[in-house]
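Asks: below is the structure, and that's it, no one-letter string:
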């Protein structure tokens, strides 16, 4: 598990989802709005007034050229400042602490040569971005997102200066449009670069201080990528790596020419855990930085900048944040960052790197410079993994200065958090504590049952997500995942540990049959978080018995301490883990326990933990596809029946035009909304890209995707027919001569039904609020959204669609055959059939991880054993009441004193003859 802090989730955006019609209107209006905004944001800014003394203006040639450019195509960098025009520090929306991560992008559009050989005209976009999330501010100009400046100016190759003017456009919180006129000044913009090259500068406002469009200067820093030369590792690599910890070549994996080093290193923000030696107590001699930093770094992140053309060298930044959370959200800090370049040493199977400090005398980035390249690093890929070492990349960092010099520090070991070996064959695992696991497993061996089949050891069924609870299993403490690393001597199939095709290590396990008579050796990685703050990472090994589904493991967890050492003291290896997998033909849960074998008075002892997981085996995956096939067919049949029933009711009304006044408009309105709302919420699914569909749709190979469109088409037809029925009845009611009398009865129906609906909605809101309250000791809980609960309540209202008709029949007290039996009994059957299916589904299918329900969606109605019984009983009761009302009067089931006389009688129509 990555030890980086969990990423905060931005607010849900379901309410921004639009139908295709709304989307088309939105795009048109946005285009018009954006065009006006851009035209308004362009200002005539005289270049010579602001830049003539920096780079003089020269007449550009007519056509752009591409042989000389100031920056690479994907040039990025960092900036400080800009609070007035970017995210305000006191945001009132989703405000995460210290969310000030600031990056910039310089996008060169065109470069023109001029009449002066040394000067070029440059047109570009400067984009400032603070974070990956949007914020709503209490003040300031912008509420979040990137801010772009369209700029142009001139660049002098000989002086390395670039001066540009332009403007950006944004809106304040109150909707006021602001045009930000700006001046960009950059230094050391060269057509070649080395490790010591930095592009520094500032973005300044051209408005007067005190104006609403004014902002304070923003300092900029970039690491140029044009024509980069590796100057620090061009010497013999043995000399570069001298002074570090020497490891025999056989203990490290090598790289083939077909597997460039960049493929293994070029991952955004690679994380490493630092392990300090325990001999020194002085922070100054332990950390790569001075005591002024204020903390002893525990983690190191590696962020690649550039890769060489031959794939054997690379350039990267090395950051030492106080936490992974700080590294992602805090501004770029040159005081705790090293810039490095490294090259692969084929003789020692390692990457040797030289790192330099970024010195900064002030808080402004435009005063930064690179000096002191005395830091050395060595990275390697261990060829042998064990329970104490399952990191795909390890190494050490040291100083080549004498021990008494300023800036010297002791050697620091580091290991990677993640394990994603790419293109590196030859990895093997060495089992060291499997005998302990075998002994513990024999003591609690479950009985073998004939005919029961358990997951294969080398299948994806051995991976699972888990809910970690206390020993009694009553309180959820956290969530995590488990996955096998090695099965026997082979890398686990479909794990994240990828090997090149030349190794074929995983294929040998596929070809041979698993030996079920002897428990298999297996190693695992388990990661989970407790109490929202404590990350626990356990590596374990043991045995798995495919005849009983029992997994017994002995685990080691890394200890978090400022005085960690790279020996046994940094790990707690007295952990016993047992897991019981259910048979593949059952829907039972995976259950397990994590126990400490230390004495209770030992400081490493912890209370036993239990965990459970849903056993979503590959068989269940195939069943999920078949289930969705069945559900799509049921949806198509149901909607087709609805169309038939509505058509039959329309024909019934044409044969009996005198019954129009006795049909409840509220009932028809409820039925129409019941078809319209899901159609509006889900119709854009027809047009969304394939990548955004659910996992089940991807597994289905497209069949479900095509039929989902068909389902929506049939739903559209049902809605149109239902709307047509409402329109016919509404028109007939308006034309009826007894309009006032019938309107009074309809109002009475509304006065009774509406409070019932409102009370039910209030109860649904209250239940949602009460269920989502956290217990005092509960750290995690599943919170059901209010929208989902209200949607489910709307489904309940739709199930009882006959209630308004029953009330209207009572107020009319007539015996008219208002509704066709085919219509109200058939529609009742269609509404209640999902509840019967839900009872079947709950007892036959395993819980669906994807939430991909095509029929009887739990978020669209109340589904449970109790509701699946109550709702059909009430539905059939309503249908029976309507049947009696249309045969014996609207008040036939009421006491005599409430029946009263017939409310309405037929009046013979006079003939014109």
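Replies: On my side now, so go ahead. None of the values given here were measured: they were computed from a predicted structure.
Asks: alpha carbons only for contacts and neighbour counts from here, please
Replies: Noted.
Asks: now do the SS call for residue 98.
Replies: coil (DSSP: H, G, I helix; E, B strand; the rest coil).
Asks: which residues does residue 717 contact?
Replies: By Cα atoms under 8 Å, 6 or more residues apart in numbering, the residues touching residue 717 are residue 643.
Asks: and it, which of the three is it?
Replies: helix.
Asks: now the helices for the stretch 151-300 of the chain?
Replies: Along the stretch 151-300 of the chain, the stretches classed as helices by DSSP state H, counting those that start in this stretch are 237-240, 261-265.
Asks: ok, for residue 753, nearest residue in space, not its chain neighbours?
Replies: Distances taken as Cα to Cα, 6 or more residues apart in numbering put residue 804 closest to residue 753, at 6.5 Å, once the chain neighbours are dropped.
Asks: past the strand or helix carrying residue 592, which element shows up next along the chain?
Replies: According to DSSP states H and E, residue 592 maps onto strand 589-596. Helices and strands here follow DSSP H and E; after strand 589-596, the next one along the chain is strand 609-614.
Asks: and the next helix or strand past that following strand?
Replies: Remark: after strand 609-614, the chain's next helix or strand is helix 618-655, criterion DSSP H and E.
Asks: list the helices and strands that following helix packs on?
Replies: Counting contacts by 3 or more Cα pairs under 8 Å, 6 or more residues apart in numbering; DSSP states H and E, helix 618-655 is packed against helix 695-699, helix 703-735, helix 821-844.
Asks: any idea which of the ones you listed gets closest to residue 767?
Replies: Each of the helices and strands packed on helix 618-655 has some distance to residue 767 by Cα to Cα; the shortest is helix 821-844, at 21.5 Å.
Asks: please compare the first structure with the one that follows:
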């Protein structure tokens, strides 16, 4: 027993040691994880009924735009999907006070937006393509906010997102921890936190706080006056009120470029300094919030992007929260007396624990708060500066005698101007424009001999004109007037129309004079894209490839001659941090009387020597679009086409009714009517409805710019299609009447007569169907040849006209040709049946022929009378409904009229009157062993059938 007792003690000791180890393994991770995961307090505090601050509490936890990193299993890496912004939003649905004064109970929805990528199937892994699409994951959370720790801790049973196959996928065991400052301020303005779950990696979150509890700095910053003195506009015009927080935010949140003290925005030898380093050249006000009393706070980032990136920033500045760039946070106030915004800014840095520039752990460096910022609205514009908002940055720490290391703060004042390409409808009525390069443009206009160009009717010297006439587009860009005479028209349609009335109609003489006093001062913004000069398309590549492009922005001013329609301007553009003002822009507007497509032609050229680094090759371009007068004429013609389309469909209904009446009044007419002919007409109505179903309920005026307040007719597409639907129904009734009559003839003891009609019908089909199929193959071959020719075109050519016809469109047009010859089956049917029955009413075959020929007559009139739009909206004589062109417009009416004439003669002289010798089918085949009386009786019976009307 002794050995047994020793074993028992050893086992008990081993068991105790294993128990301790297991407890350590289980307990310690649980304890560690409990520090990072949320749990509701126990016992849970009870809610207190809502007070007057319920809405304010909701706003305290609202986050509209934040940034996140991580979550790699759920989202694609950020660097692979920069065009799909990573962001998140937190929307509280309920915030309630509890019996514990330090705790708030919060119900909220967290939505995380990003990109998700997947590999296409097929082939090896290397050959699989990666497809990137946007993804949104939503989490419904509940938890508590502790005012003592400033921490919001929330849990959710699950979250969800849409998977690649469209099915909703769930995420388990979700946990959110956010630090939300109790009293956010200049030194503590960020919401940061972590989101984790069982099905994805931890996601780091950061956002600029939106709470109304923000504590502004007690000391108001001082602002130096704008330069030059008195250059700021009043708030009444700029903000449309003494102070409007939404309007101020709309204007200030934008991108800015830095300027040198001498006003030159670029110089290759002297890079522009910025508040934070010598490398950045752009500033972007990314987030801004303000209060009703004029207190303002903002989040501002800096970048060294190229011109192309500037356009990208301009598009994204309102939708993203940027954390990877250098940034500052600022607060201050709106100075209503001086009409400017004054701010004090502090630099934002990544914490020492950050692992890289993508870290969301941001904090404010309180030692670098010596940056002063101000913004105002310039009252004077020039060719070099047309910014809606101007800014100034300076070293505010020097004012307090606070010295910092070089590079930490601004060493000298730097001016900035907004890069606002759209100006968002700003009220610029009090802005003055100073022309500085008009004399140069006028001199070039006279010296080049352009003033001697042919005169005509152009915008400005005609009775009809509009601001839209002077906006022009070309294949790679567009140009918009900024000023006309002394009036700013940028973003203000009313001011533009007023300027034309005052400057063009009232102030310009009617005839040209030798001293060119009729020239009108104008200025433009021209935006366009170019292909890099060193780019070459890939060789031996059968795949589609993208053509790279670089944006260019030209500020131009010069003169416009309303007598010749020529615009001659001198322009400036920024290229590679250099400003080039030796650019000439010439535009020849097309005459208002011109019937060709297009708006005119233009040229952008450099006046520098070819050896100069800023020299570029001449850019010739064609303007597209239509003048207002031509647009109104086109809209009028479209309304006329609507009336003609409804009239045509209604007449088809009338003619179908007349044919039904004729068939019922003449019993012999129904079996002598070709079923193939009726089927062709019915299918024609169906095709017309099917081809135009995409236009249902859609306004045709989407093809035009609203340029006139005059009332014009616009018929609803349903009204256009309803008569066609009725005509189709009547055609089916007529077809049913013919078929039932033939069936009754066979059932009533006249099988020989019914067989004769059926035999003629089959022979008609044997001829028509191969003919139709051969024509379809020919149409498909022509389409393939045209497509092959288009595929060999230069890939750099940008198509601005209507899209090329598809195979379906070409076959549909050919189907219209078949409908043009809808009488062909009846003519062949009559020839084989030798019928002299007047089966088809003159109303039907003459009226139908006229209706099919009328679109071709109108097409000739339209081509000679109207200016064609590049993207026309056809309602009548649509190329998808028939074949049009000079040859077809002659051949189709002649062919349709010939068939109608032939049918008229057949119904009076017999179906086979044009066949020499024995007439087809004149006699029925009889048995040779029949009696002579039977033969004579059969012959008499055949003559009686052929002469019955």
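Replies: That came through, no problem. Because the structure is predicted, anything quoted here is derived from the model rather than measured.
Asks: what's the TM-score here?
Replies: Superposed pair, TM-score by TM-score structural alignment, normalised by the length of structure 1: 0.76. Supporting alignment: 813 aligned residues with a Cα RMSD of 4.6 Å.
Asks: now distance to residue 148 of structure 1 too, for the helices and strands packed on helix 618-655 of structure 1, in a markdown table please.
Replies: As requested, these are exported to a markdown table (distance: least, Cα to Cα, whole Å):
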| stretch | distance to residue 148 of structure 1 |
| --- | --- |
| helix 695-699 | 36 |
| helix 703-735 | 39 |
| helix 821-844 | 52 |
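Asks: among those helices, which comes closest to residue 175 of structure 1?
Replies: helix 703-735 (38.5 Å).
Asks: next, the angle helix 618-655 makes with that closest one.
Replies: 20 degrees (axes from the mean of the first three to the mean of the last three Cα atoms, to 10 degrees).
Asks: show me what counts as buried in helix 703-735 of structure 1.
Replies: 704-705, 708, 711-726, 729-730, 732-733 (16 or more other Cα atoms under 10 Å).
Asks: wait, is the residue nearest to residue 753 of structure 1 part of a strand?
Replies: No. Looking at residue 804 of structure 1 with three-state DSSP, it is helix, so not inside a strand.
Asks: and the helices of the stretch 151-300 of structure 1: which comes nearest residue 679 of structure 1?
Replies: Per Cα to Cα, nearest to residue 679 of structure 1 of these: helix 261-265, 46.0 Å.
Asks: who touches the closest one?
Replies: 255, 304, 307, 311-314, 344, 421-423.
Asks: what number of residues lie near whatever residue of structure 1 lines up with residue 219 of structure 2?
Replies: By TM-score structural alignment, residue 219 of structure 2 lines up with residue 235 in structure 1. For residue 235 of structure 1, the tally of surrounding residues (other Cα atoms under 10 Å) stands at 10.
Asks: one more: residue 844 of structure 1?
Replies: So residue 844 of structure 1, with other Cα under 10 Å, has 12 neighbours.
Asks: look up the closest residue to residue 851 of structure 2, ignoring the ones flanking it.
Replies: residue 648 is the one closest to residue 851 of structure 2 (Cα to Cα, 6+ apart), at 6.5 Å.
Asks: the one you found maps to what in structure 1?
Replies: In structure 1, residue 648 of structure 2 lands on residue 638 (TM-score structural alignment).
Asks: ends of stretch 439-447 of structure 1, how far apart?
Replies: 16 Å (Cα to Cα, to the nearest Å).
Asks: returning to what we had before: now for the helices of the stretch 151-300 of structure 1, which one comes closest to residue 337 of structure 1?
Replies: From the helices of the stretch 151-300 of structure 1, taking Cα to Cα, the stretch that ends up closest is helix 261-265, at 18.0 Å.
Asks: mind listing what's buried in that closest one?
Replies: By neighbour count on 16+ other Cα under 10 Å, the buried set for helix 261-265 of structure 1 is 261-262, 264-265.
Asks: those residues into CSV, with extra columns for distance to residue 247 of structure 1?
Replies: Output for those, formatted as CSV (distance: Cα to Cα, whole Å):
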residue, distance to residue 247 of structure 1
261, 19
262, 22
264, 20
265, 20
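Asks: before we move on, back to that, right, and the helices and strands packed on helix 618-655 of structure 1 - which one's nearest residue 99 of structure 1?
Replies: helix 695-699 (32.0 Å).
Asks: which strands and helices sit next to that closest one?
Replies: helix 618-655, helix 703-735.
Asks: now the shortest one: how far from the chain's centre is it?
Replies: It refers to helix 703-735 of structure 1. Mean-position distance between helix 703-735 of structure 1 and its chain equals 35 Å (Cα atoms, centre = their mean, to the nearest Å).
Asks: in a markdown table, list the helices of the stretch 151-300 of structure 1 along with distance to residue 23 of structure 1.
Replies: Shown next, in a markdown table, are the helices of the stretch 151-300 of structure 1 (distance: least, Cα to Cα, whole Å):
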| stretch | distance to residue 23 of structure 1 |
| --- | --- |
| helix 237-240 | 59 |
| helix 261-265 | 41 |
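Asks: residue 479 of structure 1 is nearest to which of these?
Replies: Between those, helix 261-265 lies closest to residue 479 of structure 1; by Cα to Cα that is 29.3 Å.
Asks: mean per-residue distance, stretch 131-139 of structure 2 to structure 1?
Replies: Taken over the aligned residues, the distance from stretch 131-139 of structure 2 to structure 1 averages 5.6 Å (mean Cα distance after the TM-score superposition for structure 1).
Asks: minimum distance to residue 169 of structure 1: which of the helices and strands packed on helix 618-655 of structure 1 has it?
Replies: Of all those, helix 695-699 comes closest under Cα to Cα, at 40.0 Å.
Asks: and the closest one, what's buried?
Replies: 696-697.
Asks: same deal with stretch 319-327 of structure 1?
Replies: 319-322, 324-327.
Asks: may I see these arranged in TSV, with secondary structure as well?
Replies: Converted to TSV, these look like this (three-state DSSP):
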residue	secondary structure
319	strand
320	coil
321	coil
322	coil
324	helix
325	helix
326	helix
327	helix
